[in-house]
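1. next come a sequence and a model predicted from it.
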Amino acid sequence: MATSEEATAAAIRDAYGAMSGMYLEHIEEQFSRQTYDLALLSVFADLVRGTGTVADIGCGPGHVTAHLDRLGVPAFGIDLTPEFIGLARAAYPELRFETGTMLDLRPHISESSVAGALGWYSLIHLPPAQVPLALAEFHRVLAPGGHLLLGFQSTAAGAASEPVPFDHKVTPGWLWPVDTFADALTAAGFTISLRSLREPGPDYRRHQGYLLAVREG
């Protein structure tokens, strides 16, 4: 019988695999207009540039991995969905992409081996009980002093203290209050260096949360 982690992974993998082509079209249309996200990715790139490699964990079709590479940051991507990895390899053959799960990165990333890790809207489908497992893996693979950047759908300030389920277009997800997610990072051994909450707008019908953290030595 499959574990809860395996069942969750299968549901996410199958849902995104079934619409990977459509998702890619949506991303290509939207990404260049996401000014706020691009600014935060640039800050992240400035922090890690020259210090080592970045792992884009939950990389999807590889667009953010490639964006970091264009910003002068060596990056590679890992994603649960084989269809995404196929699209990423086809679009960016010069970069490394591997199929894997963020709950166990050991086949692809050794301990303390990357200077940065990115979880860009890639943890939102994990049940809250599994998120600490992913954060522990992020902490394991980051070198001391390495930076972690997370982006995720969030709740309004003061609206909730616990993650709230929401009906994502692909597969069910969770809205994380920024402070609650920050507490989870702190519990995993990170020090928060930036927390931000973006209000809904023309391109986002939900609040967006961002956290930048450092793995201390």
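-> Noted; the coordinates are in hand.
2. going forward, measure contacts between C-alpha atoms and count neighbours the same way
-> Fine.
3. so which strand or helix has Ala184?
-> Assigned by DSSP states H and E, Ala184 belongs to helix 178-187.
4. all helices of this protein, in order?
-> Assigned by DSSP state H, the helices in the chain fall at 4-18, 20-30, 35-48, 63-70, 82-91, 131-141, 178-187.
5. tabulate these (CSV), appending mean neighbour count and distance to Pro163.
-> Output for the helices of the chain, formatted as CSV (neighbours: other CA atoms under 10 Å; distance: least, CA to CA, whole Å):
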stretch, mean neighbour count, distance to Pro163
helix 4-18, 15, 17
helix 20-30, 13, 25
helix 35-48, 15, 22
helix 63-70, 19, 25
helix 82-91, 20, 27
helix 131-141, 21, 11
helix 178-187, 19, 8
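6. make CSV out of those helices and add distance to Phe166.
-> Output for the helices of the chain, formatted as CSV (distance: least, CA to CA, whole Å):
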stretch, distance to Phe166
helix 4-18, 15
helix 20-30, 19
helix 35-48, 21
helix 63-70, 24
helix 82-91, 23
helix 131-141, 16
helix 178-187, 16
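7. of all the ones you listed, which lies closest to Leu105?
-> Closest to Leu105 of the helices of the chain is helix 131-141 (CA to CA; 6.6 Å).
8. what's next to the helix holding Ala184, contact-wise?
-> With contact meaning CA atoms under 8 Å, 6 or more residues apart in numbering, helix 178-187 is reached by 132, 135, 154-155, 161-163, 191-192, 195-197, 209-211, 213.
9. try 6 Å this time
-> Gly209 (CA atoms under 6 Å, 6 or more residues apart in numbering).
10. what about versus this one:
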Amino acid sequence: MTADFLSATRTFYDTIASDYADHFRAEFVNRPVERAVLGLFAELVGVGGEVADLGCGPGRVTARLAGLGLSVFGLDLSESMLAIARRENPELRFVQGSMLELEAEVADGTLDGVLCWYSSIHTPDDRLPELFAQFRRVLRPGGHLLLAFQVGDVARRLEDPWGHPVTLDFLRRRPEQMTGLLADAGFTLYSNTVREAHTELGETSPQAFLIAVAPSSDAP
């Protein structure tokens, strides 16, 4: 966890955690597509399925998945984000760590689902194959991955959010780029959902939601 982008990401979210949590407190109220996609993911995983919410932030999506009947825990780089998640959801488990280093938390083939909800957007392109290999490693055969991200070709740099002296790049990607990398990691695409930006909510790019399935075996 010493890579520069991990340190920068952790510092950014540690700094803005309280303001971020307040700003996105009602994030699903005007987002029916997101609610539907999470519902579909929960149905595919199945009630009681073991799921990791990787890059969980303040735990709002973690709690939503728990409410849909999944056995879910959250993982995040930021201890400040995790403090909010634990305070607001004392019945759920939240751990500090990196998605790229899951070995200490998750054994091979032990999860029914992995959620990566806007949390791959700070991972450099050249580390995505490694990230997706981790997702495949922890999933059981036939397990499901849900990946959400902003669509585009140019990163958005966020500077001084809520007056805090921090800066971070938010990487946008094309669904075809991500589906290709998922296929290289052995996943089969189940669904590819893209909706237009909600400009009235301050969005500046379309949003993509990919659901992929881990292979049923390691046989070619």
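-> In hand now; what should we look at? This is a predicted model, so every value here is computed, not measured.
11. got a TM-score for the pair?
-> Comparison of the two superposed chains (TM-score structural alignment, normalised by the length of the first structure) gives a TM-score of 0.91, and 207 aligned residues with a CA RMSD of 1.5 Å.
12. coming back round to it: compared with the second structure, how much does the helix holding Ala184 of the first structure deviate?
-> Comparison of helix 178-187 of the first structure with the second structure after fitting gives an average deviation of 0.6 Å (mean CA distance after the TM-score superposition for the first structure).
13. where in the second structure does that helix align, residue-wise?
-> Matched against the second structure by TM-score structural alignment, helix 178-187 of the first structure falls on residues 175-184.
14. chain center to the helix holding Ala184 of the first structure: distance?
-> 15 Å (CA atoms, centre = their mean, to the nearest Å).
15. quick one, it and helix 131-141 angle?
-> Relative orientation of helix 178-187 of the first structure versus helix 131-141 (axes from the mean of the first three to the mean of the last three CA atoms, to 10 degrees): 50 degrees.
16. distance of the equivalent of Leu111 of the second structure over in the first structure from Arg206 of the first structure?
-> In the first structure, the residue matched to Leu111 of the second structure (TM-score structural alignment) is Val114. Val114 of the first structure is 32 Å from Arg206 of the first structure, where distance means CA to CA, to the nearest Å.
17. more neighbours, those two?
-> Shown here are Val114 of the first structure and Arg206; by other CA atoms under 10 Å, Val114 has more neighbours (23 against 15).
18. right, and the more buried one touches Asp56 too?
-> No: using CA atoms under 6 Å, Val114 of the first structure is not in contact with Asp56; the gap is 10.5 Å.
19. any idea how far the alignment partner in the first structure of Val194 of the second structure is from Gly209 of the first structure?
-> Aligned counterpart of Val194 of the second structure in the first structure: Leu197 (TM-score structural alignment). To Gly209 of the first structure, Leu197 of the first structure is 5 Å away according to CA to CA.
20. now do the contacts for the match of Leu111 of the second structure.
-> Thr53, Val54, Leu142, Ala143.
21. which residue in the second structure aligns with the third one?
-> Right, Leu142 of the first structure. Using TM-score structural alignment, Leu142 of the first structure pairs with Leu139 in the second structure.
22. and its match, how many neighbours does it have?
-> Count around Leu139 of the second structure with other CA under 10 Å applied: 26.
23. give me the mean distance between the top strand by length along the first structure and the second structure.
-> Using DSSP state E to define each element, the first structure has its longest strand at strand 142-154. Once fitted to the second structure, strand 142-154 of the first structure is off its aligned match by 0.3 Å on average (mean CA distance after the TM-score superposition for the first structure).
24. distance from that strand to the middle of the chain?
-> On CA atoms, centre = their mean, the centre of strand 142-154 of the first structure falls 8 Å from that of its chain.
25. contact partners of that strand?
-> Residues contacting strand 142-154 of the first structure (CA under 6 Å, 6+ apart): 112-121, 175-177, 207-217.
26. of these, which belong to strands?
-> Per DSSP E, strands hold the following members of the contacts of strand 142-154 of the first structure: 114-120, 175, 207-215.
27. could you measure from the residue in the first structure that Phe24 of the second structure lines up against over to Cys59 of the first structure?
-> The equivalent of Phe24 of the second structure in the first structure is Ile27 (alignment by TM-score structural alignment). Here the criterion is CA to CA. By it, Ile27 of the first structure lies 12 Å from Cys59 of the first structure.
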